[in-house]
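In: coordinates for the following, if possible.
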Amino acid sequence: MEDLVKMCRVCMGEAEELRDIYDNKSLGDELSVELKKSKEPEPTPADLMKNCSSVPVSSGDCFPLKICEPCLKKLRQALLFKRRYAKNTEFWGRVKSERKDQETLDILEAEDWNLADRIKEEVEEEDEGDLQAKKKTPSKPEEKPRPFKCADCPKSFTGKAQLTMHSRTHSKRSTRGKRRSLK
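Out: Sure, this is the predicted structure:
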């Protein structure tokens, strides 16, 4: 049992100077600098072992409670590597997402936006057809209320979807100039 007191938990080597695995003193290395910037507490060697391996660490597990300096430095480098990799993976995920968004925008810009003009023409034809049908019909049929009014012109619609489609015809005209000026 006395040998366990002088033995490193990681490499099982004997050393005169060993650190307690529950001591969280700073080493002043690159990890310490990064932790200080992010205002995170200094991890104990036990925390490092838990974070960098799948092996559980507990005070009552009858394993040595000390670690040598070279093993501690390697553990700290492993955590630094793990953190850097996670940070870069997150960055690349954002880049990939932004690229997908840009591809979607490119597809939308390349689409035939005359569709909105065609919808406008169809709606106008329907409106004219409705007016002509009303003129031909001697008795007035009951009209549906048109609560959805266009903010840009005097037209009103029975449904919100119709208003939305109609309002695109207004925004289409205003964005044409903007698109050309951006190119």
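In: for the rest of this, base every contact and every neighbour count on C-alpha atoms.
Out: Noted.
In: may I see the buried residues of stretch 87-105?
Out: Within stretch 87-105, no residue counts as buried by 16 or more other C-alpha atoms under 10 Å.
In: how about stretch 126-137?
Out: Quick answer for stretch 126-137: no buried residues (16+ other C-alpha under 10 Å).
In: check stretch 166-180 too.
Out: For stretch 166-180, by 16+ other C-alpha under 10 Å, it's 166-167, 169-170.
In: pick out the most distant pair among these.
Out: Comparing every pair within the buried residues of stretch 166-180 by C-alpha to C-alpha identifies 166 and 170 as the most remote, at 7.3 Å.
In: helices or strands up against the biggest helix by length in the chain?
Out: Taking DSSP state H as the criterion, the chain has its longest helix at helix 69-110. In terms of contacts (3 or more C-alpha pairs under 8 Å, 6 or more residues apart in numbering; DSSP states H and E), helix 69-110 is packed against helix 30-37, helix 45-52.
In: among the ones you listed, which is the most enclosed?
Out: Greatest average neighbour count among those goes to helix 45-52 (a mean of 19), per mean count of other C-alpha atoms under 10 Å.
In: please give me the structure for this one as well, since I'd like to look at both together:
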Amino acid sequence: MDQMRASVNSNLAKLSILIKLLVGILILNLCFDRATQLIPIYTVGGNFSLWNTLMMSLKLPHFWTGLLVPIIYLFALWSASNFLKHFEEQKRFGDETLHLLQKIGADLMYVAMAAILMVPTIEAWINQGGRGVKTDWDIQTVTIGMIGLILKFVAQRARNLQSQLDSFV
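Out: Sure, this is the predicted structure:
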């Protein structure tokens, strides 16, 4: 039994490292993707100035708003990695472990809010000059947000139960 538990803990540590490597690779991929979108602007009309290219990118609303959701996803992945590492070190659900679980849930909820409300609204303001609120109720985004909400509530409930048990002892 102890050998199996040690194997699981070792796997959690490896998974935590793998997730952090994956986040690094995804950051590089995101940077490369944005750079390839700027290449046509950079090379148009002999304009080889990085500053002018960045100024032109401000006229592309999706260039910047399209970064918001992936960056928050990367924060959620990083939080999940920290949770696994901490859980492997502590070998129990302590207060800090539950806080990290709540952080994962909060990050997933932030992703959903950004994808459903913030990005469509900002793009509508820039593209159409509107002042209203736009939403994009995509099933995947709503599901991710609900999973985040559930994780946050489960961690909060576990924290409350733990404090009740600690008060009995």
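In: what's the TM-score here?
Out: Here the TM-score for the pair of chains, by TM-score structural alignment, normalised by the length of the second structure, is 0.29; 73 aligned residues with a C-alpha RMSD of 4.1 Å.
In: and the next helix or strand past the longest helix of the first structure?
Out: Going down the chain from helix 69-110 of the first structure, the next helix or strand is helix 114-136, by DSSP states H and E.
In: elements contacting whichever helix or strand comes after that following helix?
Out: Scanning forward in sequence from helix 114-136 of the first structure by DSSP H and E, the next helix or strand is strand 148-149. Strand 148-149 of the first structure sits against strand 156-157, helix 160-182, with contacts defined as 3+ C-alpha pairs under 8 Å, 6+ apart.
In: related to what we said a few turns ago, now distance to residue 104 of the first structure too, for the helices and strands packed on helix 69-110 of the first structure, in a markdown table please.
Out: Listed next are these as a markdown table, based on distance: least, C-alpha to C-alpha, whole Å:
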| stretch | distance to residue 104 of the first structure |
| --- | --- |
| helix 30-37 | 37 |
| helix 45-52 | 39 |
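In: of the ones you listed, which is nearest residue 106 of the first structure?
Out: Comparing these by C-alpha to C-alpha, helix 30-37 comes nearest, at 39.1 Å.
In: that closest one packs against which elements?
Out: Contacts defined by 3+ C-alpha pairs under 8 Å, 6+ apart place helix 30-37 of the first structure against helix 69-110.
In: relative to helix 30-37, how tilted is the helix it packs on?
Out: Orientation note: helix 69-110 of the first structure sits at an angle of 60 degrees relative to helix 30-37 (axes from the mean of the first three to the mean of the last three C-alpha atoms, to 10 degrees).
In: may I see the buried residues of the helix or strand harbouring residue 3 of the first structure?
Out: Under the criterion of DSSP H and E, residue 3 of the first structure resides in helix 2-5. Residues of helix 2-5 of the first structure classed as buried by neighbour count (16+ other C-alpha under 10 Å): residue 4.
In: helices or strands up against the following helix or strand past that helix?
Out: Later in the chain than helix 2-5 of the first structure, the nearest helix or strand by DSSP H and E is strand 18-20. Judged by 3+ C-alpha pairs under 8 Å, 6+ apart, strand 18-20 of the first structure is in contact with strand 66-68.
In: tell me which of the helices and strands packed on helix 69-110 of the first structure sits nearest to residue 181 of the first structure.
Out: Judging these by C-alpha to C-alpha, what sits closest to residue 181 of the first structure is helix 30-37, at 43.9 Å.
In: I'd like the distance between residue 122 of the first structure and residue 110 of the first structure.
Out: Look at residue 122 of the first structure and residue 110 of the first structure: by C-alpha to C-alpha, to the nearest Å, they are 23 Å apart.
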